[in-house]
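*Asks:* pasted the sequence and its predicted model underneath.
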Amino acid sequence: MKHVEQIKSFVLFLLVFLSLILTFTIWTYTPDYQDIEDPQVEQITLGDKKDIQEIFKPYRILIHENGGFLGSTAPTAIDTLMDAIKDLDATELRFIQSNLSEEKLNSMIHSENQMTLFFPAEVPINAFDSVLQFTQSELPEIAFSHILIDWSNIEETNTLQFSFISKEKQTLYTTVVGVGQSEFNSTYMKTVQKTVPYEEIVRANELSLYVPSNAVDLVQYTYYIDEISTEVFKDILFEDTNIVQKNFDNTTYTDGMAMMTYDSGSKTINYVYPASESMVEIKHSDLVHDSYDFVNDHGGLTGDYRYSYNNIPKHVIEYQLYLQGLPVFSSVTSTRIAVTWGANQVFEYKRPYYLFIASESSTRQLPSGVDMVKTLQTLKDIDDLVLGYYLTPDPQKAKVYTLEPSWFVIREGSWARLTPEPAGGAQYGLE
């Protein structure tokens, strides 16, 4: 019995010791937490995203060599040239001249060993640097409507001179681009193979017009179309689709802040977020980048849409639909995507919701540009005379559209179709 007390004391000591160990373990224990991953939400898109250089394309290449002009609107020629430019590096951009006259620009385009790229709208150089890389870290906030590529000195220097000209601001900047002669010759020959003879139409105190010298054979297309569901646009454009409601005629969606309407006749949608409206000044390059990011993030460039128009004071950027290198115009539907930027987000978004899915084709011949010029009463205040496609629905077949090759007059971003007179003769008139 004399050891009982000792045993009890030992057991009590052991229990206290174990209690202390357990308490210490509880205080110092850190569970192995696993990171909780956010559930992956599949992004809704209309199509594939595009690189920004795919929307900055000239609508015409013009070459002056051996005293004559060659020109092309062929996608293969333009893509070959733009792909080659994308691989080049330019030196510092240098200011050369302001108040550049129309006569001076005509003279530059007319220079020997000169290639001119015509763009449908002024392109900010700070957006184009994703195509052509410059050595300087900060570029000026300028834009251009023409790029002139001079290869006069390539044999001696292995360089090209790029001239960036703004028709609107009448400014001239240049840079030097290094390129091997064999590399240039390869690109040049691939481009020239797609060219046809062009004529210069000289106008007093205005820029010359440049048109094909001969009759033009183009393909007329009949396209079957598909439609992007307006429900998809609702899911993309509204932040909380659970509170979006339709009105009584099912043509308007709203969440109380934003509104989207659609027109089944013209197959277009119009989204507006009134609270974001702002007239605060936005730089041209920022406006281009913001609108491009907005549309491209949801794969909204669902065809060959190209940057084609801007209204900087009103924050508007537009993208024109092209087919086989030619712009598509229509009186019954929209062939443009228009973005109006607001306070750090889109204010208005207008666009078509149709897609071309299959086609039939036939060949049609159009008069030469020289002959078309003769039918016009005046050449004054015309920005350009271009070939394009006129989009119309087939009256006999649902969801079937015809794309008819036609001549168009362009003035300040607007178009007018030149159509044969009812008598069926050679005379053409504005539609």
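*Replies:* On my side now, so go ahead.

*Asks:* hey, let's count contacts and neighbours off CA atoms from now on
*Replies:* Will do.

*Asks:* the helices in the stretch 1-150 of the chain, which residues?
*Replies:* 4-28, 75-86, 102-109, 125-128 (DSSP state H, counting those that start in this stretch).

*Asks:* same question for the stretch 301-431 of the chain.
*Replies:* Along the stretch 301-431 of the chain, the stretches classed as helices by DSSP H, counting those that start in this stretch are 369-375.

*Asks:* this is the other structure I want to compare:
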Amino acid sequence: MRYETIKTMILAVFVAASIFLTWMIWNFQPHYDTIDRRDIHQVSIAEERDTGSLIKPGKIMVNQVNRHYGTTDESEINDILKEMKGWSFYGSQGIKTLSVKDINSLEIGNNHVDIVFPENVPVKVYKDVVQFNDKSLPDTSFNRIVIDFTDGGHRDNNLYFLSTTSQKAYVCSVNYQYISSLMKDINKTLYDSYKLYDVYNLSKGKTILLPKDQTNMNTYRYITDEVPPEKFERALFPDPNFVKKGEVGDSQEYTNGTSMMRTNDSSKMLYYINPSEDSNYQTNADDLLKRSLEFMNHPGMWTDTYHYFQMNLKKHQVIFRMYLHGTPVFENSKMAEIMLQWGENEIYQYNRPFYRLAILVPQKVSESMLPGGAEVIQEISKISGISLDRVDDLQIGYQLINDTDYDSKQNNVLIFEPEWYYLYNGDWIPVSQDQLGGKQGGLE
């Protein structure tokens, strides 16, 4: 009897344990870390870059005593921007609409520093570069920062975030001591780092400042290497495991059924399109530029030196252009620019080179002497079908040329040759060396 009782008790314990363990299994909820899909395909192609290094002026003008001095020197521009980062912009006077006469007065009038950007920059984006005291910033853009350095009894001076295209300016105040300190630094290097500029007329009422004398520029050759296209594949497609790869001539194609990336081995260009994205939507310049900066920084897809250069709000496009020694680079096949076109939620189209500059060929560096502003304007006026009153800007740039004398399957050699360019109907067009009398001098 005792033996049967013990067996019954043991069996009861087993049954109870079984019930308890079953209950534990049913109610057990393991802890899983949340997977962020944005990090699944995070690929580091290059280091992230801050807003100030991507949105940069291309030229700084100093206008004083009816004389105009300008510089495109990288180190000089960087020194001025570094000093301005410590300033505080306050006492906003709001948005002012200016006449053409007012704008000319700011650009070429005495006692003004004119910091010139290649494209309009939203004020709300530039707050990541300089300090605005105003809590609420306006929905406006600028392509000039004009500093009034008139000594008015050490009063605080005005500073204009000016758009020459919309003829509007966001006007702030700056402590005069900041400006006085800046002008002391500028005057130390004015005659060494700056060139003398003159005012030239493009048409009635339309003027431009250009170098008065010839400009000495180098031609460079660089051996290039490439970023493996697979890195862009992993960065652009949500799940690379579903991507199929194929060959079409000298191109590679990658597709997941909804989007496609194509790379061209000869031009080292990459083209991506996501047609499932809706490109018919409304946006603003602030949002468009922010999205583009964030996209390029995550997962850090910068190669070489690129600056914000152009925006087409209607097409939702932003273009970053290659710069060499502070000078923009141009090429007809878009080999010197990164173009982003946005859909409503994701990138719609993305075109860019996947080469990068690797080694300078020093024995191939040569000199060119580019003419002054008067000769350039004279030559442009002779071009058939070109009207000077439709020329919006002129500047020196590098023309990118493939060195066909260099034979290598692994690397290409690119030539960077200085040229005058003029902006006509939205396009930058070179004024050839032949038209301007060809190269002078040389170290080759």
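*Replies:* Perfect, thanks for sending it. Only a predicted model underlies this, so the values are computations on that prediction, with no experimental measurement involved.

*Asks:* would you pull the TM-score for this pair?
*Replies:* The TM-score (TM-score structural alignment, normalised by the length of structure 1) is 0.86; 420 aligned residues with a C-alpha RMSD of 3.4 Å.

*Asks:* next, format the helices of the stretch 1-150 of structure 1 as CSV and append distance to Leu391 of structure 1 and mean neighbour count.
*Replies:* Below are the helices of the stretch 1-150 of structure 1 laid out as CSV (distance: least, C-alpha to C-alpha, whole Å; neighbours: other C-alpha atoms under 10 Å):
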stretch, distance to Leu391 of structure 1, mean neighbour count
helix 4-28, 75, 11
helix 75-86, 20, 18
helix 102-109, 33, 16
helix 125-128, 31, 19
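
*Asks:* in space, not sequence, find me the middle residue of structure 2.
*Replies:* Nearest residue to the geometric centre of structure 2 (C-alpha atoms, centre = their mean): Tyr308, 2.0 Å.

*Asks:* contacting residues for the nearest residue to that one once chain neighbours are set aside?
*Replies:* Nearest non-adjacent residue to Tyr308 of structure 2, counting by C-alpha to C-alpha, 6 or more residues apart in numbering: Phe320, 4.4 Å away. Residues near Phe320 of structure 2 by C-alpha atoms under 8 Å, 6 or more residues apart in numbering: Tyr306, His307, Tyr308, Phe309, Gln310, Glu337, Ile338, Met339.

*Asks:* next: Glu281 of structure 1.
*Replies:* Going by C-alpha under 8 Å, 6+ apart, Glu281 of structure 1 touches Pro313.

*Asks:* in what helix or strand does it lie?
*Replies:* According to DSSP states H and E, Glu281 of structure 1 maps onto no helix or strand at all.

*Asks:* what does it correspond to in structure 2?
*Replies:* Mapped onto structure 2 by TM-score structural alignment, Glu281 of structure 1 lines up with Gln282.

*Asks:* trace Tyr292 of structure 1 over to structure 2, please.
*Replies:* Aligning on TM-score structural alignment places Tyr292 of structure 1 opposite Leu293 in structure 2.

*Asks:* tell me roughly how far the one helix or strand its match maps to lies from structure 1 on average.
*Replies:* Leu293 of structure 2 belongs to helix 285-297 when elements are defined using DSSP H and E. Aligned to structure 1 and superposed, helix 285-297 of structure 2 gives a mean residue distance of 0.7 Å (mean C-alpha distance after the TM-score superposition for structure 1).

*Asks:* pull out the buried positions in that helix.
*Replies:* Of all the residues in helix 285-297 of structure 2, those buried under the rule 16 or more other C-alpha atoms under 10 Å are Ala285, Asp286, Leu288, Leu289, Arg291, Ser292, Leu293, Met296, Asn297.

*Asks:* what's the closest of those to Ala17 of structure 2?
*Replies:* Nearest to Ala17 of structure 2 among these, counting by C-alpha to C-alpha, is Asn297 at 56.6 Å.

*Asks:* which residues sit in contact with that closest one?
*Replies:* Asn297 of structure 2 makes contact with Glu47, Glu48, Arg49 under the criterion C-alpha under 8 Å, 6+ apart.

*Asks:* now structure 1: which of those match?
*Replies:* Retained contacts for those in structure 1, judged by both residues aligned by TM-score structural alignment, their matches' C-alpha atoms under 8 Å, are Glu48, Arg49.

*Asks:* restricted to buried residues, select the contacts of Asn297 of structure 2 in PyMOL.
*Replies:* Filtering these down to the buried ones (16+ other C-alpha under 10 Å) takes a single PyMOL command:
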select buried, resi 48
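
*Asks:* Phe354 of structure 2: which of the contacts of Asn297 of structure 2 is nearest?
*Replies:* Glu47 (15.6 Å).

*Asks:* what number of residues lie near the spatially closest residue to that closest one that is not a sequence neighbour?
*Replies:* Of all residues not flanking Glu47 of structure 2 in the chain, Gly300 sits nearest, at 5.5 Å (C-alpha to C-alpha, 6+ apart). For Gly300 of structure 2, the number of neighbouring residues by other C-alpha atoms under 10 Å comes to 19.

*Asks:* so Gly300 of structure 2 touches Ser44, yeah?
*Replies:* Yes - the criterion here is C-alpha atoms under 8 Å, and Gly300 of structure 2 meets it with Ser44 at 5.7 Å.

*Asks:* and which of the buried residues of helix 285-297 of structure 2 is nearest Arg352 of structure 2?
*Replies:* Nearest to Arg352 of structure 2 among the buried residues of helix 285-297 of structure 2, with distances taken as C-alpha to C-alpha, is Met296, at 11.4 Å.
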